Every structure is written in structure tokens, then in C-alpha cells.
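Undergrad: got a predicted structure plus its sequence, pasted below:
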Amino acid sequence: MPDLETVRREIERMRIQMGRQRKEILQLQRAGLGTASAEALLSRMDAKVEGLCAQRDALKAAQPRATRGRVLGGRTW
């Protein structure tokens, strides 16, 4: 199972890709071309990101309490 940072990086990468995909869809729409397949790809990417977010939340909840919410060298609140 990937660690929390790996999942966070993957979410960030996928969100950047989704932004690029949205821009491409807008360009295709302006050109008057069909965008059904591009929109289907975007919806699959969105579902993947939602799954990664759920995985991230589960990993975050599974972390020991001592390592969550601490400032470097600071107190636990």
C-alpha cells in the first residue's frame, strides 16, 4: 500500500492533468468538434481522484496520534 505522501503527489498530478484536459475540451468545443470521448476520459479521471482522496483520508486516519498535527519541535494540540 502506498504511503500518504505518494498518494498526495498522485492526487496533485491528476488534478493538474484534469485542468489540462478541461482546457483541451474547451478548445475542441470552440472549434466545433465533438468532445464526448474527452469528457468521458475526464469523468474517469475525476472518479480516480475521488478514490485517491478516499485512500488518502484512510491513510491519514490510520496514522498514529503522536505524528498527526504536530509542528516541528512543537507541542501536540
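TA: That came through fine. Residues are numbered from 1 along each chain as shown.

Undergrad: when you work out contacts or count neighbours from here on, use the C-alpha atoms and nothing else.
TA: OK.

Undergrad: now do stretch 6-24: distance to the chain's middle.
TA: Centroid separation for stretch 6-24 versus its chain: 6 Å, with CA atoms, centre = their mean, to the nearest Å.

Undergrad: go through it and flag the buried ones.
TA: For stretch 6-24, burial by neighbour count (16 or more other CA atoms under 10 Å) applies to 7, 11, 14, 18, 21.

Undergrad: want to compare, so here's the second one:
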Amino acid sequence: MKLHWVQNEIAQLRRAICAQEREIATLQRAGVSTASAELLLARLRAKVDDLCRERDALRRSAPAASK
């Protein structure tokens, strides 16, 4: 169950990253500072990286748990 939740959270964050990248592009075209938006994007990417590590650990432990 936890693996499924982590996978869904990764998918949701990846959609948020795409939206944030589009927002940054829009702000850059408008000539507006994007520093805070880029910081948010970095935090989103770091969170996805953490969740991917957690997902990989859950996948490795799943076969061992069933034995």
C-alpha cells in the first residue's frame, strides 16, 4: 500500500514540476524575476528524488517481505 502511495505522490509532483516550469517560462518572457519560482522548483525536484529513493527501497524490500 505504501509503495502505491509513493508512486502516486511522485506522479503528482512531476505534474507540479511541469506546471512550475511553464510558470517560470511565462515569468521569464514577461521579464519578471523567477528566483522564488526556481527555488520552489528545486524543492519539488528534491522531494521527487527523495520519494524515488524511498520507492526503490520499498521495491527492494517487497520480495523479501513475501518470503
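TA: Ah, there it is. Computed from a predicted model, the values in this text were never measured in an experiment.

Undergrad: TM-score for this pair?
TA: Here the TM-score for the pair of chains, by TM-score structural alignment, normalised by the length of structure 2, is 0.92; 65 aligned residues with a CA RMSD of 1.4 Å.

Undergrad: returning to what we had before: any chance of the buried residues of stretch 6-24 of structure 1 in CSV, plus distance to Gln29 of structure 1?
TA: Shown next, in CSV, are the buried residues of stretch 6-24 of structure 1 (distance: CA to CA, whole Å):
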residue, distance to Gln29 of structure 1
Val7, 33
Ile11, 27
Met14, 22
Met18, 16
Gln21, 12
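
Undergrad: at which residues are the helices of structure 2 located?
TA: 2-30, 35-66 (DSSP state H).

Undergrad: with structure 1 superposed, average distance for the first one?
TA: Going back to what we said before, that points to helix 2-30 of structure 2. Here the mean offset of helix 2-30 of structure 2 against structure 1 after fitting is 0.2 Å, by mean CA distance after the TM-score superposition for structure 1.

Undergrad: packing partners for that helix?
TA: On a contact count with 3 or more CA pairs under 8 Å, 6 or more residues apart in numbering; DSSP states H and E, helix 2-30 of structure 2 meets helix 35-66.

Undergrad: then the last one?
TA: Contacts of helix 35-66 of structure 2 with other secondary structure elements, assessed using 3+ CA pairs under 8 Å, 6+ apart, are made with helix 2-30.
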